[in-house]
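Visitor: only geometry, no sequence info:
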């Protein structure tokens, strides 16, 4: 009788060992079947509130170095249940996204600042009117500065006006590089610009 009890205890111990090993194996297997977590596909995200219920969001995606890719501007008007999206290609990293009604016509102007070649900036500009995105072409640099342009652009908004500073190389080795200040205005969805002498 004691032999039978010893055998039963022995078999129970063996069964428990197999059961524990099976649980471990199934746990390991279930862990290997878990999908790896992917990185955030959006390299840039920013939300701008125009007024309560009316928001614009900018998102971008692209390849690993983010120098080329896509950008989308999403409009949501929750008060009127209206939604709109604009998608386009971009060259450069998105550095900023903001709203500015430069022509004071009451329609949002959405600015996407792009950074390329580490220190050169440009703007994509869209006005939102009648539930549509309308592109406003941002002017290129004045021709007289193109050959000496060194980048280091900075866009600033002061008292509702848009300014840009950038650096040009000096004419001689003995003088430092010069910083140029440009002011931009919009009339009839067209930009104009003028150089402002730094104080």
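Guide: Here it is on my side, so go on. Only a predicted model underlies this, so the values are computations on that prediction, with no experimental measurement involved.

Visitor: drop to CA atoms for contacts and neighbour counts, all remaining ones
Guide: Noted.

Visitor: so what's the residue positioned nearest the centre of the chain up against?
Guide: For the chain, residue 44 is the residue whose C-alpha lies nearest the centre (CA atoms, centre = their mean; 2.5 Å). Neighbouring residues of residue 44 by CA atoms under 8 Å, 6 or more residues apart in numbering: 58, 59, 60, 61, 94.

Visitor: you'd agree the last one is in a strand?
Guide: It refers to residue 94. Yes: the assignment for residue 94 (DSSP: H, G, I helix; E, B strand; the rest coil) places it in a strand.

Visitor: That one - how many residues pack around it?
Guide: Neighbour count for residue 94, taken as other CA atoms under 10 Å: 26.

Visitor: Next: the first one.
Guide: Look at residue 58: counted by other CA under 10 Å, it has 25 neighbours.

Visitor: measure it to residue 87 for me?
Guide: Distance from residue 58 to residue 87, counting by CA to CA, to the nearest Å: 10 Å.

Visitor: Residues that sit against both of the two, list them.
Guide: 71, 72, 73.

Visitor: So which of those sit within strands?
Guide: 71, 72, 73 (DSSP state E).

Visitor: Need the residues you listed in TSV (columns: neighbour count and distance to residue 118).
Guide: Putting those into TSV (neighbours: other CA atoms under 10 Å; distance: CA to CA, whole Å) gives the following:
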residue	neighbour count	distance to residue 118
71	24	19
72	17	22
73	22	24
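
Visitor: So which of those is the closest to residue 149?
Guide: residue 71 (26.7 Å; CA to CA).

Visitor: Tell me where the chain has helices.
Guide: Here the chain has its helices, by DSSP state H, at 2-32, 143-146.

Visitor: need these in JSON lines with mean neighbour count and distance to residue 100, can you?
Guide: Shown next, in JSON lines, are the helices of the chain (neighbours: other CA atoms under 10 Å; distance: least, CA to CA, whole Å):
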{"stretch": "helix 2-32", "mean neighbour count": "11", "distance to residue 100": "50"}
{"stretch": "helix 143-146", "mean neighbour count": "10", "distance to residue 100": "26"}
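
Visitor: The structure to be compared is supplied as follows:
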């Protein structure tokens, strides 16, 4: 085969490739597989507090979806120190996270759960861990009479600017038909001496002025 034939053959291949019909078959994208937790376990989340220190939160139970139990497994692979803690659970765990709300160097573990059905009432389980792995439970305060007025669950818990916040819609009281008022109650929690304090934050109109009320 001489040089002209080689060039002609190459040009014909390029022409055939450019004229070939475009493949418009749909591209199938595989969804990532969701790992299922073996029964009787229902929830698992691993929280790395720092390198070498991990908290595994696991909920479990059989026969009921509204009650059960949970475990906190503390793995300190740096010092080869492994501890566990167990407690009863009301509702289903929604999320778990760690933070140092009082900035004392000992992180707290926050476990949020909610009940089933209308309202989805909130439950919080809070533990502060020291360097040795010992934990102390911190009681999540119940709503006082003034803050509980119009409350019917559907809470939202989040962290903003290093503060623990809580919001929930308000409903009319005293009527046979309970209706949402369209108002939202916002609470802010602070931690001092292993005791949680709560404040209600009310916005005055459309201004930036905020009035704080302390719930004793």
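Guide: Thanks, I have it. Keep in mind it's a predicted model, so treat the numbers as computed, not measured.

Visitor: Would you pull the TM-score for this pair?
Guide: For this chain pair, the superposition-based TM-score is 0.75 by TM-score structural alignment, normalised by the length of the first structure; 162 aligned residues with a CA RMSD of 2.1 Å.

Visitor: For residue 8 of the second structure, see how far away residue 85 of the second structure is.
Guide: Taking CA to CA, one finds residue 85 of the second structure at 78 Å from residue 8 of the second structure.

Visitor: should've said residue 106 of the second structure
Guide: 77 Å.

Visitor: And these two? Which one has more around it.
Guide: residue 106 (15 against 10).

Visitor: excluding its backbone neighbours, what's nearest that one?
Guide: residue 130 (5.3 Å; CA to CA, 6 or more residues apart in numbering).

Visitor: which part of the first structure lines up with stretch 152-172 of the second structure?
Guide: Aligned by TM-score structural alignment, stretch 152-172 of the second structure falls on residues 150-170 of the first structure.

Visitor: Next, please give the residue ranges for the strands of the first structure.
Guide: 44-51, 54-62, 68-77, 82-91, 93-99, 109-116, 120-129, 132-136, 149-158, 161-168, 178-187, 190-196.

Visitor: among those, which is nearest residue 8 of the first structure?
Guide: The nearest among the strands of the first structure, by CA to CA, is strand 54-62 at 64.5 Å.

Visitor: Give me the neighbour count for residue 119 of the first structure.
Guide: Count around residue 119 of the first structure with other CA under 10 Å applied: 12.

Visitor: likewise residue 181 of the first structure?
Guide: Applying other CA under 10 Å, we find 18 residues neighbouring residue 181 of the first structure.

Visitor: Residue 22 of the first structure versus that one, what's the distance?
Guide: Going from residue 181 of the first structure to residue 22 of the first structure by CA to CA gives 72 Å.

Visitor: what's the spacing between residue 176 of the first structure and residue 152 of the first structure?
Guide: Residue 176 of the first structure is 15 Å from residue 152 of the first structure, where distance means CA to CA.

Visitor: So which of those two has more stuff around it?
Guide: residue 152 (15 against 11).

Visitor: Now for the more buried one: which residues touch it?
Guide: Taking CA under 8 Å, 6+ apart as the test, what residue 152 of the first structure contacts is 119, 120, 121, 165, 166, 167.

Visitor: from what I can see residue 63 of the first structure touches residue 91, true?
Guide: No: in this structure, residue 63 of the first structure is not within contact of residue 91 by CA atoms under 8 Å, at 11.3 Å.

Visitor: Tell me, how many residues neighbour residue 65 of the first structure?
Guide: 10.

Visitor: ok, back up a step: could you measure from the residue nearest to the centre of the first structure over to residue 105 of the first structure?
Guide: Residue 44 of the first structure is 29 Å from residue 105 of the first structure, by CA to CA.

Visitor: repeat for residue 180 of the first structure
Guide: Counting by CA to CA, the gap from residue 180 of the first structure to residue 105 of the first structure is 29 Å.

Visitor: do the same with residue 81 of the first structure
Guide: 23 Å.

Visitor: Equivalent analysis for residue 75 of the first structure, please.
Guide: Taken as CA to CA, the span from residue 75 of the first structure to residue 105 of the first structure is 19 Å.

Visitor: Compare these two (neighbour count), which wins?
Guide: Under the neighbour definition other CA under 10 Å, residue 75 of the first structure and residue 105 were set side by side, and residue 75 has more, 23 against 10.

Visitor: quick one: contacts for the more buried one?
Guide: Counting by CA under 8 Å, 6+ apart, residue 75 of the first structure touches 54, 55, 56, 57, 83, 84, 85.

Visitor: Of these, grab the buried ones for ChimeraX.
Guide: The ChimeraX selection below is limited to those of those classed as buried (16 or more other CA atoms under 10 Å):
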select :54,55,56,57
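
Visitor: Pipe the ones in strands among the shared contacts of residue 58 and residue 87 of the first structure into TSV and attach distance to residue 193 of the first structure per row.
Guide: Output for these, formatted as TSV (distance: CA to CA, whole Å):
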residue	distance to residue 193 of the first structure
71	26
72	27
73	26
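
Visitor: how many other residues sit next to residue 90 of the second structure?
Guide: Residue 90 of the second structure has 21 neighbours, counted by other CA under 10 Å.
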